[in-house]
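1. sequence unavailable; structure follows:
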C-alpha cells in the first residue's frame, strides 16, 4: 500500500494570520519545535508560509545577525540567533523596532507549495527533495482549506517504520 499525505500529515496545525505582527510570530516560533507556520486567512485558506529564514532575514546586517528581542522592553525573551553587531550598525535598532510591528503578510512567502490529501509518497518526496526550493513542510489542502501538514521528518519516520516492519 502506497502512503499518502493523509497518512503522513499532522492534523493539528499551528498557523498564523496575515495580520499577526512579526514580534508575535517570532515569539511563537522561538517556542515551537518546527521552523515555520502556514499563514491562513479567516476561512483557513493558505495565503502564505513564513519560516525562520524569512524572519531572520529582516534582522540581518551584512553577514551577521543579532539577538532578536521578543515583546516590549524589558525584553524577557529572545530568539537565539547569535550576533556580533558593532556600534557602526546602531541604526539597526531602528529597523528592529520598525520590523517588529510589521504584519506577517509583508514578509511571508505567498507562493506556497501544497499537496492534496491523496498525494502519494513519491510526489511528496519529489517536492521535499526539490533542488530549487528548500521545503521542510507541505501544507495539505482539501476543498481549498488547510487540513494538515506533512513535514520532512514525518516522511523520514514513515519510511523508517516501513523498513523496520519489513515492507
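-> That came through fine. As the structure is a prediction and not an experimental result, all values here were calculated from the model.

2. going forward, measure contacts and count neighbours with C-alpha atoms only.
-> Noted.

3. now do the same contact list for the most centrally placed residue in the chain.
-> Nearest residue to the geometric centre of the chain (C-alpha atoms, centre = their mean): residue 36, 1.4 Å. With contact set as C-alpha atoms under 8 Å, 6 or more residues apart in numbering, residue 36 has these partners: 29, 49-52.

4. got another one to weigh against that:
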C-alpha cells in the first residue's frame, strides 16, 4: 500500500488570518510547539506561511537600530512626548507583513517520494497540503523521515 500525504499530514493545521499580529503568531507557535503557521483567508485558501525566522525579522537588532535612527530624524533634536515615542516604538506588524506569499504546497495524494522531491527541490521544511484548493493538512520534513523509518511501503 502506497503512503500518501493524507496518511502522514498533521491536521487540523494551526492557521492565522492576514491581520493577526506577529505577537499572536509567536504565541500560537510557542503554545502549539510548531515552527510555522499558515495564513489563510475565510475560505481556507492559502495566502502565505510564517516560519520562526519570519517572526524574528521585525525584532532583529539592525531593524530596531534603524527604527531608532528614524525616530531621531523625525524629532530633529526636539523632545517628543513620551506617549508618542512609545506609540512609534511599538511593533505593529501583522501576519501579512511578514508572511512568505509564494507558498510551495503539496496535493493530498502525493506519495512520500514525490513529497521528498518537492521539499528538497524547493528547499522548504514543510509543505501545506491542499485538496480542491483548500488547506487540509501540513507535512514537515520530520513527518517524511518518520514515515520512511516506520514503513517499508513509504518508498513505493
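-> Cool, got the structure. This structure is a prediction, so every number in the text was calculated from the model and none was measured.

5. TM-score them against each other, please.
-> The TM-score (TM-score structural alignment, normalised by the length of the second structure) is 0.77; 140 aligned residues with a C-alpha RMSD of 3.0 Å.

6. pick out the most distant pair among the contacts of residue 36 of the first structure.
-> Spanning the widest gap among the contacts of residue 36 of the first structure are 29 and 49, at 12.8 Å by C-alpha to C-alpha.

7. filter the contacts of residue 36 of the first structure to the buried ones?
-> The neighbour count (16 or more other C-alpha atoms under 10 Å) marks 29, 49-51 as buried among those.

8. closest one to residue 124 of the first structure out of these, please.
-> Looking across these and measuring by C-alpha to C-alpha, the closest to residue 124 of the first structure is residue 49, at 17.5 Å.

9. surely that closest one forms part of a helix?
-> No. With DSSP: H, G, I helix; E, B strand; the rest coil as the criterion, residue 49 of the first structure is assigned strand and is not in a helix.

10. picking that back up, need the buried ones among the contacts of residue 36 of the first structure in a markdown table (columns: distance to residue 120 of the first structure).
-> Formatted as a markdown table, those follow (distance: C-alpha to C-alpha, whole Å):
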| residue | distance to residue 120 of the first structure |
| --- | --- |
| 29 | 29 |
| 49 | 22 |
| 50 | 25 |
| 51 | 25 |
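
11. and the longest helix that the second structure contains, what does it pack onto?
-> Criterion DSSP state H: the longest helix present in the second structure is helix 61-75. With contacts taken as 3 or more C-alpha pairs under 8 Å, 6 or more residues apart in numbering; DSSP states H and E, helix 61-75 of the second structure sits against helix 82-89.

12. what is the burial count for residue 93 of the first structure?
-> 11 (other C-alpha atoms under 10 Å).

13. what sits against residue 126 of the second structure?
-> Residue 126 of the second structure touches 119, 138-141, counting by C-alpha under 8 Å, 6+ apart.

14. and for residue 9 of the second structure?
-> So residue 9 of the second structure contacts 129, 137-140, 143 (C-alpha under 8 Å, 6+ apart).

15. in strands, which of those residues fall?
-> Those of the contacts of residue 9 of the second structure mapping onto strands are 129, 137-140, per DSSP state E.

16. dump those to JSON lines, plus distance to residue 20 of the second structure and neighbour count.
-> Shown next, in JSON lines, are those (distance: C-alpha to C-alpha, whole Å; neighbours: other C-alpha atoms under 10 Å):
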{"residue": "129", "distance to residue 20 of the second structure": "22", "neighbour count": "26"}
{"residue": "137", "distance to residue 20 of the second structure": "20", "neighbour count": "22"}
{"residue": "138", "distance to residue 20 of the second structure": "20", "neighbour count": "25"}
{"residue": "139", "distance to residue 20 of the second structure": "23", "neighbour count": "25"}
{"residue": "140", "distance to residue 20 of the second structure": "23", "neighbour count": "20"}
